[in-house]
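1. with the sequence up front, the predicted model follows.
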Amino acid sequence: MARIEGKQRAYRSPLREESARRTREAVVAAAAEVFLEEGYTRATIEQIAARAGVSRPTVFGVGAKAQLFALARQQVATGGRLTANDEGFQQLLTIADAHRLLEEFATFTATISRRLGALQLVLEQVAGTDPELAQLLDSSQQELLDCARRIAGAVATTGSLRHDIPQEAAADMLWIQIQPANYRRLVHERGWSHDAFERWHAGTMIAALLEPKSR
C-alpha cells in the first residue's frame, strides 16, 4: 500500500468556528458594557463572564482585562473606525473640493466620536495605571494624527489650504478638532445635538483651514 507523504490535514469544523466567533463577540460586547457601567478599575472578569453568559476561563480565552478593553473599543468602533487604511477614509481623500472634503470628514469623525466617546473617556482615565492601556491611548492618538495629516495633505493638494498655515500645523489643528473629548463635552455635558455638533465641527475646520474664497 502506498504511503501518504506529508502531514495530515487539520480538521476544520465550520459550525465550531462559527460558535467560537459568536462566543468571542458576546464576550467582547459584554466587556464593553461592563467597562462603561463600572469603569475599568471596578470591572471584573467575573462580571464580564456573567454578562456574556459564559465561564470565567472562556473570558480569559478571549483575553485578559486590558486585551478585552482594547477589543471592546475596537468592536464599538466597527462601522466607523478612523484609520488611514479604512475604505471610507480612503474615499474621503479622493474628494477634489476642499469644502466638501472637510464637511464629509466632519460627518465621518463626529460619527466615530459618538460611538467611541464614552469608552475613550474610560481609557483616558486609566491609561496612567496600566502600561498596555497607556500604549493603546498612545496608538489611538497616533492614529488620529496620521489621519489628520492625510486630510491636511488632501486639502493642500486642492490648493485651498490657507497660505499662512503650514501643512503640518493644519494637521495639528485637525488632530485637536477630532478628539472624541470635544464631542463628549459639547454633546454629553453641554447638551448639544449630534447635528449641531457636526455643523460646528465642519464649520470650525473650514473657517480655520481654507482660504476665504474657498469657503
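-> Good, I have the coordinates. Numbers count the residues shown, from 1 in each chain.
2. can we go C-alpha only for contacts and neighbour counts from here?
-> Noted.
3. you'd agree residue 15 is in a helix?
-> Yes. Checked against DSSP: H, G, I helix; E, B strand; the rest coil, residue 15 lies within a helix.
4. what's the burial count for residue 157?
-> 12 (other CA atoms under 10 Å).
5. for the one 3 residues further on, same thing?
-> By other CA under 10 Å, the residues close to residue 160 number 19.
6. now do the one 4 residues further on
-> Other residues lying near residue 164 total 9 when counted by other CA under 10 Å.
7. ok, and here's another one to check against it:
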Amino acid sequence: MTGGGRPYRSALRDEQSQATRRRIVDAGASLFVESGYVPTTIDAIAERAGVSRRTVFTAVGAKAAVLKLAFDWTLAGDDEPVAIADRPEVQRMMQGGDPAELLAAWMAMNAAINRRLATLHHVLVVAADADPDAAALLATTDGQRAEGARAVIGRVADLGGLQPDLDPEQAAAIADVLIDPTLYQRLVGTWGWRFETYAGHLQRTAAMSLLA
C-alpha cells in the first residue's frame, strides 16, 4: 500500500509545485506590465501570488527568472518545456512544399504570438535600459527571433521561392523586422488596427518583399 501510494503523492506534489510556479509567474507578468520591471519587487510578486518571498526564490528564482519564464510562456502560449521550433505544428509547417504557404503560415503564427507578447516585450525593452539581466534576456530573445527567421527563409530558398536577386541573409533581416513585436504595438496599439488587418499586412508585405 505504501509503495503504491508514492507515485501518486509525487505526481500531486509536482502538480502543486507547477501551479505555484504559474501563480508566481502570472503575478510577476501582471506587475511588470502594470508597474514596470524595475519598480516591481520580489515582495510585491509574492504578495500578488499569495506566497512567501522565499517561495518565489525556491519555486522560480530571482526577478530576472520570473521575467524570463513570463516571456517564454507568453511567447509559447503555455508552460510546456518545448521550444517553438520543435513543436509538431511548426515541424509540419516547415516540411510543407509550397514556399508561399510556408511564409503565410509563419507570418500568421508570429502575428498570433505578438498579440500575446507585445505588451510584455515592451516591458522587456524598457527594462533592458536599466537592468543588465533584462538586457541579456532581450539580446537572447532577439537572437532567437533572428534565427527563426533564418530557418524559415532558408526553407523558402530551398524550395525555390525566394526572389532571385535577394540574399537569404537580407531576406531573413526583412522577415525579422516584420515579426518584431514592436510593429504590432505600433499598428494595433497606436494606430488602432484590427488584429486581422495587422496579420494580413504581415502576410502581404512578406509575400511582396520576399517571394519570387
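-> Here it is on my side, so go on. Just so it is clear, the structure is predicted and the values come from calculations on it, not from any experiment.
8. need the contact list for the residue most central in space within the second structure.
-> Geometric centre of the second structure, nearest residue: residue 75, 2.3 Å, by CA atoms, centre = their mean. Residues near residue 75 of the second structure by CA atoms under 8 Å, 6 or more residues apart in numbering: 113-114, 116-117.
9. again, 10 Å this time
-> Neighbour list for residue 75 of the second structure: 69, 84, 110, 112-118, 120-121 [criterion: CA atoms under 10 Å, 6 or more residues apart in numbering].
10. residue 119 of the first structure too?
-> 32-33, 35-36, 39-40, 69-70, 72-73, 76, 113, 125, 180 are the contacts of residue 119 of the first structure under CA under 10 Å, 6+ apart.
11. mean deviation of the helix or strand where residue 139 of the first structure lies from the second structure?
-> Taking DSSP states H and E as the criterion, residue 139 of the first structure maps to helix 131-157. Following the fit onto the second structure, the mean deviation recorded for helix 131-157 of the first structure is 0.9 Å by mean CA distance after the TM-score superposition for the first structure.
12. give me the buried positions along that helix.
-> 133-134, 136-137, 143-156 (16 or more other CA atoms under 10 Å).
13. check stretch 65-83 of the second structure too.
-> Quick answer for stretch 65-83 of the second structure (16+ other CA under 10 Å): 65-76.
14. on that earlier part again, what does the residue nearest to the centre of the second structure align to in the first structure?
-> Alignment note (TM-score structural alignment): residue 75 of the second structure maps to residue 77 of the first structure.
15. all helices for the second structure, in order.
-> In the second structure, the helices defined using DSSP state H lie at 2-35, 42-49, 53-59, 63-76, 88-95, 99-128, 132-158, 168-178, 181-184, 195-210.
16. ok, back up a step: which of the contacts of residue 119 of the first structure lies closest to residue 194 of the first structure?
-> Closest approach to residue 194 of the first structure among these (CA to CA): residue 113, at 10.1 Å.
17. who are the contact partners of the closest one?
-> With CA under 10 Å, 6+ apart, residue 113 of the first structure has these contacts: 77, 80-82, 119-120, 178-184.
18. same question, residue 182 of the first structure
-> 110, 113, 117, 176, 188, 197, 201.
19. ok, which pair from those residues is furthest apart?
-> Most distant of the contacts of residue 182 of the first structure, by CA to CA, are 176 and 188, 18.4 Å apart.
20. what about residue 161 of the first structure, neighbour count?
-> Neighbours of residue 161 of the first structure using other CA under 10 Å come to 24.
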